[in-house]
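Undergrad: Sequence plus predicted model, see below.
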Amino acid sequence: MDIEKYLNRFHASSDSKPSLHQLSELQRLHMTKIPFENLDVIRRVPIYLNLHSIYDKIVLRNRGGYCYELNGLFHWLLEQLGYDASLIAATVYRPNGRWAKPETHAAILVQMDEPYLVDVGFGDSTILPIPLNGSPQTDVSGTYSVEQVGKGLFDLIRNRNGDSRPLYRFSTNMKQLVDFHEGCVFNQVSRESTFTHVDIVTKATAEGRMTVKDYEFTVTENGASKTTPLSKNEKDAILSDLFGINI
């Protein structure tokens, strides 16, 4: 696996030494260039927790992925660049007010002068590292903070348009990519998974986010969203032109 090819994939550089500024730039660029997507899940193409196959998909084939792929490979990159980074497990809080299957989301904890939550594989979320000390961080998608809810247990909270809710609950216990095998299988085959029903492709933009969900295209700019229905040809064109994905 070639570090420079991976960095070039999302227009990043390895020139700087590890710092919070560089970490923030890496996360922002990754999330605006490499989409979160479940296209392989819907097409029943198996996803394996193997960094070489993930690298091939994301870097060489210009694809995105879901959390295990995106955060798994980004975690590897951070370690290669000299960061003290660990994979961690999280439980997603769904919009319906119910918790998803426990510890089936993979995120990253990076130790700088203090620990930061880093996540390039959640979809609609922050493009910034979030400190675990409770300090709020604001980007175009909302204001985010981490709240401790138990020993080594924290919630990622988002406040947007006056609505405050957790996105997920995570533990600081270190994980290996292989530890997510059960979750990776569940999210590929279970009808209870968010990702087994319709295509979802999304990435951050400077003004907000753009998302293809099934045959709808939603663009969010500065908090305002517009959704447009798509034909198959229109959907294929958007995936190719705006996301760089050709299936």
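TA: That came in fine, so what should we check first? In this text the structure is predicted, and so the values were computed from the model without any measurement.
Undergrad: rest of the way, CA atoms for contacts and neighbours
TA: Fine.
Undergrad: Glu182 versus Leu87, what's the distance?
TA: Distance of Leu87 to Glu182, computed by C-alpha to C-alpha, to the nearest Å: 16 Å.
Undergrad: Share the number of residues neighbouring Asn173, please.
TA: 12 (other C-alpha atoms under 10 Å).
Undergrad: oh, I was asking about Gly244
TA: Gly244 has 16 nearby residues by other C-alpha under 10 Å.
Undergrad: I'd guessed it sits against Arg63; true?
TA: Yes - using C-alpha atoms under 8 Å, Gly244 is in contact with Arg63, at 7.5 Å.
Undergrad: neighbour count winner among Leu87 and Glu182?
TA: Between Leu87 and Glu182, Leu87 has the larger neighbour count (other C-alpha under 10 Å), namely 24 against 11.
Undergrad: tell me the SS of the closest residue to Leu128 other than its chain neighbours?
TA: The shortest distance from Leu128 to any non-neighbouring residue, by C-alpha to C-alpha, 6 or more residues apart in numbering, is to Ser24 (5.6 Å). The three-state assignment at Ser24 reads helix, by DSSP: H, G, I helix; E, B strand; the rest coil.
Undergrad: OK, contacts around Ser24?
TA: Ile127, Leu128, Pro129 (C-alpha atoms under 8 Å, 6 or more residues apart in numbering).
Undergrad: Now do the strands in the chain.
TA: 36-37, 84-92, 105-111, 115-118, 130-131, 137-139, 142-150, 153-160, 163-171, 200-204, 208-213, 216-221, 224-229 (DSSP state E).
Undergrad: And the first one, what does it pack against?
TA: If I follow you right, that is strand 36-37. strand 200-204 (3 or more C-alpha pairs under 8 Å, 6 or more residues apart in numbering; DSSP states H and E).
Undergrad: quick one: the strand it packs on to strand 216-221, angle?
TA: Going by axes from the mean of the first three to the mean of the last three C-alpha atoms, to 10 degrees, strand 200-204 is angled at 10 degrees with respect to strand 216-221.
Undergrad: Quick test: name the residue nearest the centre of this protein.
TA: The centroid of the chain falls nearest to Gly121 when counting by C-alpha atoms, centre = their mean (1.4 Å).
Undergrad: one more structure, for comparison:
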Amino acid sequence: MDESRITRYLDRLGTNRPAEPDVQGLRTLQLAHLRAVPFENLSIHLGEPISLDLDALYDKIVIRRRGGFCYELNGLLAELLTALGYRVTLLAARVFGGGGVPGPLFDHLALRVDLDEPWLVDVGFGDFSDEPLRLDGRAEQKNGGGAFLVGLAPGDHGDLDVTHNGDPGYRLTVRPYELADFVPMCWWQQTSPKSHFTKAPVCSMRTAEGRITLRDRKLIDTVDGERTERDLDETELLPAYRDHFGITLDRIPSAKA
């Protein structure tokens, strides 16, 4: 990623370049990303194929000011962090489903950033941590996103289980991967009727007070822990994407796309 792209990406996030690649800069970048770039699956419901080509990701997220899901958001952030001097590794995770059973490998993409110690960085899991989490820390870690635990998973593979407010989030592998390794599962997530991403359009973003989410036609606003919901009519949907998420669309995402 060249200097012009770094500058434009940071402008998209509304933050300055860190003076050096340290943990404080990492914290600032993660929270800025969460508050500026929505977690969304709208491409699936607009009939747009999702590409993990880095130029395509940059065009979508930075130039067209859209969001994406984990492979897109964390995939492009890894490029920015690397360009800023951070040492970044792509990790695969298995998201826990009903009954506490982890799903398939490559179900999720998260980042390991090595500084004085290893950190978990994740801007692609929706309602999750506001800050990087210590991968080697076994005590509870609290921030504006909630309370988190990173612990060793059962077995002798060295995998790590990440929990959020007591609920299982995902099982993280420790071996490194390339972005291309996630392409098959990214395709499955956007095409399979068994994927939860194909069920309905979702757009969600962290706010200073909580979180704003538009799930199909339901607008969910959480402010200081208080949640309100409102069903939008068809005329309100495109303005809602624009006003709440900064996303300008020419048509309404549909589960039938």
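TA: Thanks, I have the structure now. What you are looking at is a predicted structure, and each value in this text was computed from that prediction instead of being measured.
Undergrad: hang on, the earlier thing: right, and out of the contacts of Ser24 of the first structure, which lies closest to His75 of the first structure?
TA: Pro129 (13.3 Å; C-alpha to C-alpha).
Undergrad: That closest one corresponds to which position in the second structure?
TA: Taking TM-score structural alignment, the alignment pairs Pro129 of the first structure with Pro132 from the second structure.
Undergrad: Identify the residue spatially nearest to that match, adjacent ones excluded.
TA: Closest to Pro132 of the second structure by C-alpha to C-alpha, 6+ apart is Val121, at 4.8 Å.
Undergrad: which position in the first structure aligns with that neighbour?
TA: So, by TM-score structural alignment, Val121 of the second structure is matched to Val118.
Undergrad: Please apply the same query to His45 of the second structure.
TA: Checking TM-score structural alignment: His45 of the second structure goes with Ile42.
Undergrad: buried set for stretch 22-37 of the second structure?
TA: 23, 26-37 (16 or more other C-alpha atoms under 10 Å).
Undergrad: And those, which is closest to Ser51 of the second structure?
TA: Val37 (17.5 Å).
Undergrad: coming back round to it: look up how far Gln137 of the first structure lies from the residue nearest to Leu128 of the first structure.
TA: 12 Å.
Undergrad: list residues touching both of the two?
TA: Leu128.
Undergrad: pretty sure Arg211 of the second structure contacts Thr222?
TA: Yes - using C-alpha under 8 Å, Arg211 of the second structure makes contact with Thr222 at a distance of 5.2 Å.
Undergrad: neighbour-wise, which of those two wins?
TA: For Arg211 of the second structure versus Thr222, neighbours defined as other C-alpha under 10 Å are more numerous around Arg211 (19 against 16).
Undergrad: need the contact list for the counterpart of the more buried one in the first structure.
TA: Mapped onto the first structure by TM-score structural alignment, Arg211 of the second structure lines up with Arg209. Arg209 of the first structure makes contacts with Asp124, Thr202, Lys203, Val219, Thr220, Glu221, as judged by C-alpha under 8 Å, 6+ apart.
Undergrad: What lines up with the residue nearest to Leu128 of the first structure in the second structure?
TA: Match for Ser24 of the first structure (TM-score structural alignment): Arg27.
Undergrad: just Lys33 of the first structure next, same as before
TA: So, by TM-score structural alignment, Lys33 of the first structure is matched to Ala36.
Undergrad: is it true that Glu79 of the second structure touches Met1?
TA: Yes - if you go by C-alpha under 8 Å, Glu79 of the second structure and Met1 touch, sitting 6.6 Å apart.
Undergrad: what's the neighbour count on the match of Pro129 of the first structure?
TA: Other residues near Pro132 of the second structure come to 25 when the count uses other C-alpha under 10 Å.
Undergrad: same thing with Leu242 of the first structure?
TA: 11.
Undergrad: In the second structure, what sits opposite it in the alignment?
TA: Under TM-score structural alignment, Leu242 of the first structure pairs with His244 in the second structure.
Undergrad: For its match, give its distance to Asp55 of the second structure.
TA: Using C-alpha to C-alpha, His244 of the second structure is found at 26 Å from Asp55 of the second structure.
Undergrad: Next up, the contacts around the residue mapped onto Arg94 of the first structure from the second structure.
TA: Counting by TM-score structural alignment, Arg94 of the first structure lines up with Gly97 in the second structure. Shown in contact with Gly97 of the second structure (C-alpha under 8 Å, 6+ apart): Gly103.
Undergrad: Quick one: map Phe182 of the second structure onto the first structure.
TA: By TM-score structural alignment, Phe182 of the second structure lines up with Phe180.
Undergrad: Provide a list of residues in contact with its match.
TA: By C-alpha under 8 Å, 6+ apart, the neighbours of Phe180 of the first structure are Leu49, Tyr68, Thr104, Ala106.
Undergrad: Pro35 of the first structure and Arg63 touch, don't they?
TA: Yes - between Pro35 of the first structure and Arg63 there is a contact at 7.4 Å, judged by C-alpha under 8 Å.
Undergrad: And these two? Which one has more around it.
TA: Neighbours were counted for Pro35 of the first structure and for Arg63 using other C-alpha under 10 Å; Pro35 has more, 28 against 22.
Undergrad: Report the contact partners of the more buried one.
TA: Counting by C-alpha under 8 Å, 6+ apart, the residues that Pro35 of the first structure touches are Arg63, Gly64, Gly65, Val201, Thr202, Lys203, Ala204, Phe243.
Undergrad: Aligned to the third one, what sits in the second structure?
TA: Structural alignment (TM-score structural alignment) places Gly65 of the first structure against Gly68 in the second structure.
Undergrad: got a list of what that match touches?
TA: Pro38, Phe39, Glu40, Asn41, Leu42, Ile61, Gly124.
Undergrad: Most neighbours among these, which one?
TA: Neighbour max across those (other C-alpha under 10 Å) = Pro38, 29 neighbours.
Undergrad: Any idea how far apart the tips of stretch 72-92 of the second structure sit?
TA: OK, stretch 72-92 of the second structure end separation, C-alpha to C-alpha: 14 Å.
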